[in-house]
Every structure is written in structure tokens, then in C-alpha cells.
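Enquirer: Here is a sequence together with a model predicted from it:
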Amino acid sequence: MPKISALIITLDEAKNIASVIENITFADEIIVVDSFSEDNTVKIAKSYPNVTVYQNTFIDFTSQRNFALGKANHEWILFLDADERVTEPLKNEILNTIKKKQTADAYFFYRKFMFKGKPLHFSGWQTDKNIRLFKKSKAQYTEERLVHEVLKVKGSKSSMKSKLIHYSYSSYDSYKKKMVNYARLKAKELLQKGIKPNAFHFIIKPTFKFFYDYIIRLGFLDGRKGIIICYLNALSVYKRYPILKEISKN
């Protein structure tokens, strides 16, 4: 059986770290790269004998993921966020896939977005997917993207049938904080591209984002949950531009 390196990057994930570690004990090694958390994330992670913990200053998601990738000892990489969980069917699919003689070089996982422990069915998340399983020798995260990072794969791609569970929304404040942090990194990315914010960015883009997710992507069918998620995702788009305007001055 080919061996798997499971990688997790963390910052103040004390509420999630034990659950995600215990969720992926089928991996041959588990590596946690922490951004100097101020809670008990590191202490909890180190309490597991099968976990190796590194601490590395966070610059952006791409560099942090590539740092973690450099610590992996095995060819197959399973890269999870602390708020993601592998279901039993997905675990079996992973293990059955990597032992085949012929495999793809990377696999997309479709994700089921959880809102306070209950699934969100629409609001733009119904087709959400990310590459979470791949061969180390065939992939690297692209440096052009600082957030919502992209894995560049030199080879073939496929998709898993079973879904990954994504416990992204636990509370309004925590999700809002996450969206604002994403906006800050996105602003830095836009600065590198020479984008100058104007009325289109401040008004049209966030408004379009909300109505696209709420109407076109059927967020209204998620009821009050849909309104909250669509609003906060649109807020993240809006927040990029005041931040971009401020850092452009500096």
C-alpha cells in the first residue's frame, strides 16, 4: 500500500485540531504547520504521538502550504483544513484509489458546506471542490495566488465520488472574521496586479456577488442561512477594496 502524508495548516484551531487529527489516523504520517497560535492548538497537536508539529510565520496561504508540502515524506499528499472531515466512504475511496496500478496525479474533493452543523445546499456552495489528494512530485501551489490558492498539477486530474465535510460556519463572528482575513490577502494580491479600486469595485462587484449567489446560485432556497452566507461572502468582496486603497497609499 502506498503511504500517505496528511498535512494541516493551523492558526488558533484548538476547537478543531483534535477532531481533524483523529479523523485522519489512516494516514502514515500527520504533519501540522502552525502559524504561532495563541490558543492550545500546538499543545493539543503535540499530544498525539503520530503527529509532527512545525511552527512557521504566516505570510500567505500559498507559501504556508508549500512549506508544509516540503515537510512531507511520502508521495501521496492528503491536504486538509482544520475544519474539514473525511467521511468513512471517502476514506475507503482514498485508500482504494491509491493502491491501484494506474491513478490520476491529483483528485478533486467535492465539499459539503456545513452551517452550524447542518448542510447548506445552495448559495454557491453546491459545486464547491478543491484538490485535496495528490502526488507530491506532480504538484506545487502557485505563487501568484495568496488566498484561495491554486495547486498547479503537472499531470492528470480526476474527482472523488464521496464528499468531504466542510464545517466552515460555526458562528457569524468567526465566519465574518475569516472573510475579512481573506479580503486582506486578496487586497495584497490585487496590489501586486496593479489594480486601482474605483466605484465599480466598491459597489457593483459586491452587489453582483450577493445577487449571483442568492438568486442565480439559489441561495434563497437556503432560507435565512442563505441570506447570511451570501451577505458575508459579498462583504468579503467589498472589504478587499478599502484595504487595497489603504495599502496602495503606503
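Expert: Looks like it came in fine. Numbering: from 1, shown residues only.

Enquirer: rest of the way, CA atoms for contacts and neighbours
Expert: Will do.

Enquirer: Am I right that F134 is in a strand?
Expert: Yes - counting by DSSP: H, G, I helix; E, B strand; the rest coil, F134 is found in a strand.

Enquirer: Tell me where the chain has strands.
Expert: 4-10, 29-34, 51-55, 76-81, 84-86, 106-115, 118-119, 129-135, 139-141, 151-153, 157-159, 164-169 (DSSP state E).

Enquirer: Pick out the residue closest to the middle of this protein.
Expert: With distances taken as CA atoms, centre = their mean, D81 lies nearest the centre of the chain, 5.5 Å away.

Enquirer: Next one: it from V32, what distance?
Expert: 10 Å (CA to CA, to the nearest Å).

Enquirer: and what of N56?
Expert: Distance from N56 to V32, by CA to CA: 10 Å.

Enquirer: And for R85, the neighbour number?
Expert: R85 has 23 neighbours, counted by other CA atoms under 10 Å.

Enquirer: hmm, back to that, anything in contact with each of D81 and V32?
Expert: Here D81 and V32 share the contacting residues 8-10, scored by CA atoms under 8 Å, 6 or more residues apart in numbering.

Enquirer: So which of these wins on neighbours?
Expert: Most surrounded of these: other CA under 10 Å gives I9, at 25 neighbours.

Enquirer: That residue against N66, yeah?
Expert: No - taking contacts as CA atoms under 8 Å, I9 lies outside contact range of N66: 10.4 Å.

Enquirer: ok so, going back, of all the strands of the chain, which one is nearest K43?
Expert: strand 51-55 (9.6 Å; CA to CA).

Enquirer: nearest residue to K154 other than its sequence neighbours?
Expert: The shortest distance from K154 to any non-neighbouring residue, by CA to CA, 6 or more residues apart in numbering, is to K138 (5.2 Å).

Enquirer: so how far is stretch 88-95 off the chain centroid?
Expert: 20 Å (CA atoms, centre = their mean, to the nearest Å).

Enquirer: again with stretch 58-78
Expert: Using CA atoms, centre = their mean, the offset of stretch 58-78 from its chain centre is 13 Å.

Enquirer: try stretch 12-23
Expert: With CA atoms, centre = their mean, you get 15 Å for stretch 12-23.

Enquirer: Same check on stretch 232-250?
Expert: With CA atoms, centre = their mean, you get 20 Å for stretch 232-250.

Enquirer: what's in contact with it?
Expert: 175-176, 179-180, 182-184, 186-188, 190-191, 196-197, 201-203, 205-207, 209-210.

Enquirer: and of the shared contacts of D81 and V32, the nearest to D60?
Expert: Closest to D60, out of all of those and judged by CA to CA, is I9, at 11.2 Å.

Enquirer: Put this next to the previous one:
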Amino acid sequence: MPLRLSVVMIAKNAADLLPDCLASVAWADEIIVLDSGSSDDTVALAQSLGAQVHVNTDWLGYGIQRQRAQSFATGDYVLMIDTDERVTPELAQSLQQALASPQPGAVYSIARRNYFLGRFMRHSGWYPDRVLRLYERARWQYNDSLVHESLACEGAPVVALSGDLKHLTCRDFADFQRKQLTYASAWAQERHQKGKKASLGGIFGHTLGAFIKTLLLRGGVLDGAQGWLLAVVNAQYTFNKYTELWALNRGYSKKA
């Protein structure tokens, strides 16, 4: 019997993104969408496009929400994607080949092609940006991290798939900045809860390091104007993370 694939995603206010996302995985055996409390037409639209939709508004972080979404899946394998991602035809073919000849216990990495201010980046640490997204449902799941969650699969062999996952990372700069600030705050809260500290020197050291790493070490300069801008954005994000942690350490910001 052929192995079944469940495409799983979490969503909130993604009505403008869902049609293309779901169309790119329409060939899967089932599509699971866990909505986090949308105020737009995300739920109705996903249902009309053939997805199985569930709702859970008790937000405990990205990792927990992905675990909840996976709990509704019934396939042998899970492909975890986001609403702002699209599976290219080349990747779809590679995924289907992997399911036809699976390697038991292995997890599969996928190259993401990230979009930033009108350009799919080719350098800057944003390509190939491999992520672990295809895995056995009964064997693996995501960790509990509030933000920057990852698949908990330590020791598993990793198989690289061909084809790209298009990621519409930054279509609107203001919205992207708001998300970055949210991620930075969640990162700082999580680190603070673990007793981590930040110093003034550390703030500026990490910030400068992020700029240099993106622009020079990761070849951002080869991405033209977007490479320079992304280097600044990454430095800004790093500055926000460590400054928020510094403020939490000293009681200048509210704990979650």
C-alpha cells in the first residue's frame, strides 16, 4: 500500500495566502489547517479549498501549535509548511519519489527560496536555507519552543530533497518588521525564563556580528541592494532580541 502524506500547517489571517499555498500541495492525501483565531476568511476559505480545518486559540507558542496541528494528521508522513510557502513542481516530484522509496527513520531537508523586497535571495544566508519538513508522523514532532521552533529529531539521518520551497518572507516591509519584533520579543522572553543574561557590550557585539555575517560571510553583497538591506534588518532584529533580554533582566520590560 502506498504511503500517505499529510500536509500540515498552522494559520492565522492568511486568506490572501491560502489559495496558492493549498494549490501547490493539492496532490497530497490530506491537508490539515489549524487556525489560531483568524478574523478574516481563513477558516471558510481553507474548508472550501478542501482542507480539514481545526481551530485552537489557546496560543502557547509555535512549537506547541505545530504539535497540535500534527495530532490531527493521519498520514504515514507529514509535510509541515507555512501559509506563505509554496511547493514547486520540482519539489513535489522529489517528495513523491521519497514517499515511494522511503528511508525508515530519516528526516528530509528542503531548500527554501526566500523572498525579500521584490527578490528571491540567492545568498545572505537565505538560500538554500535548508529546513527539515518531511518526516514520519508517528516518530517525530516539533519541539516546544515559543519561536524559531524546530523538528525534534536528534540523531536521525537527513536526506536532502531536490526542488525548492518558495517562501514569501517579506512581501510587505511594515508587516515583516512587525513580525520580526514579535519574534524578537518571544525569543527574549524564552531566554529570560531560562535565566539567560544580556550585557550592553553583548548587545552591540551581536548586532555588529549579525550585519557582518549577513553581508560578507554569507555573501549578502552579491544580492545587490536587497543584500545590504537584509544585513541591516538582521542586525536590527538581533539588536531587538538582545536589548529586550537586557530590559527583561532589569525589570524594564514586562514578563510574558
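Expert: Here it is on my side, so go on. Quick caveat, the model's predicted, so the values are computed rather than measured.

Enquirer: thinking again about what came up before, possible to save the shared contacts of D81 and V32 of structure 1 as a markdown table with distance to K112 of structure 1?
Expert: Converted to a markdown table, the shared contacts of D81 and V32 of structure 1 look like this (distance: CA to CA, whole Å):
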| residue | distance to K112 of structure 1 |
| --- | --- |
| I8 | 19 |
| I9 | 20 |
| T10 | 21 |
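
Enquirer: Among these, which one lies nearest to V86 of structure 1?
Expert: Nearest member of those to V86 of structure 1, counting by CA to CA, is I8, at 13.1 Å.

Enquirer: Tell me who's in contact with the residue lying closest to the closest one once chain neighbours are set aside.
Expert: Closest residue in space to I8 of structure 1, ignoring its immediate chain neighbours: V32 at 4.9 Å, by CA to CA, 6+ apart. V32 of structure 1 sits next to 7-10, 45, 51-54, 68 when contact means CA under 8 Å, 6+ apart.

Enquirer: Counting neighbours, which of these comes out on top?
Expert: L7 (27 neighbours).

Enquirer: From L235 of structure 1, how far out is it?
Expert: 30 Å.

Enquirer: Distance to K100 of structure 1 for the strands of structure 1 - can I get that in TSV?
Expert: Formatted as TSV, these follow (distance: least, CA to CA, whole Å):
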stretch	distance to K100 of structure 1
strand 4-10	14
strand 29-34	20
strand 51-55	27
strand 76-81	13
strand 84-86	20
strand 106-115	14
strand 118-119	32
strand 129-135	14
strand 139-141	20
strand 151-153	20
strand 157-159	14
strand 164-169	21
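
Enquirer: Nearest to L221 of structure 1 among the ones you listed would be which one?
Expert: Comparing the strands of structure 1 by CA to CA, strand 118-119 comes nearest, at 12.5 Å.

Enquirer: Relative to structure 2, which residues correspond to the closest one?
Expert: Per the alignment by TM-score structural alignment, strand 118-119 of structure 1 matches residues 119-120 in structure 2.

Enquirer: For that stretch, which outside residues touch it?
Expert: Taking CA under 8 Å, 6+ apart as the rule, stretch 119-120 of structure 2 contacts 113-114, 226.

Enquirer: Selection in ChimeraX covering whichever of these are buried, please.
Expert: Buried subset of the contacts of stretch 119-120 of structure 2, written as a ChimeraX selection, criterion 16 or more other CA atoms under 10 Å:
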select :113,114,226
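
Enquirer: In JSON lines, list the contacts of stretch 119-120 of structure 2 along with distance to D164 of structure 2.
Expert: JSON lines is the format used below for the contacts of stretch 119-120 of structure 2 (distance: CA to CA, whole Å):
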{"residue": "R113", "distance to D164 of structure 2": "6"}
{"residue": "N114", "distance to D164 of structure 2": "10"}
{"residue": "Q226", "distance to D164 of structure 2": "20"}
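
Enquirer: Would you tell me which one of the contacts of stretch 119-120 of structure 2 comes nearest to V159 of structure 2?
Expert: Out of these, the member with the shortest distance to V159 of structure 2 (by CA to CA) is R113, at 18.2 Å.

Enquirer: What separation is there between the residue lying closest to that closest one once chain neighbours are set aside and G224 of structure 2?
Expert: For R113 of structure 2, ignoring the flanking residues on the chain, the nearest one in space by CA to CA, 6+ apart is K166 at 4.9 Å. Look at K166 of structure 2 and G224 of structure 2: by CA to CA, they are 20 Å apart.

Enquirer: how much space is there between A247 of structure 2 and I203 of structure 2?
Expert: Separation of A247 of structure 2 from I203 of structure 2 (CA to CA): 11 Å.

Enquirer: Same check on D20 of structure 2?
Expert: 40 Å.

Enquirer: Check A44 of structure 2 too.
Expert: Distance from A44 of structure 2 to I203 of structure 2, by CA to CA: 44 Å.

Enquirer: More neighbours: these two, which one.
Expert: More crowded of A44 of structure 2 and I203, by other CA under 10 Å: I203, with 19 against 12.

Enquirer: ok, that one to G195 of structure 2 distance?
Expert: Counting by CA to CA - I203 of structure 2 and G195 of structure 2 are separated by 17 Å.

Enquirer: For the helix ranked longest in structure 1, what is the distance to the chain centroid?
Expert: Longest helix in structure 1, counting residues (DSSP state H): helix 223-249. Relative to its parent chain, helix 223-249 of structure 1 has a centroid offset of 18 Å by CA atoms, centre = their mean.

Enquirer: Determine the angle, from 0 to 180 degrees, between it and strand 164-169.
Expert: Between helix 223-249 of structure 1 and strand 164-169, the angle comes out at 70 degrees (axes from the mean of the first three to the mean of the last three CA atoms, to 10 degrees).

Enquirer: by how many degrees do helix 223-249 of structure 1 and strand 106-115 diverge?
Expert: Going by the same axes, to 10 degrees, helix 223-249 of structure 1 makes 110 degrees with strand 106-115.
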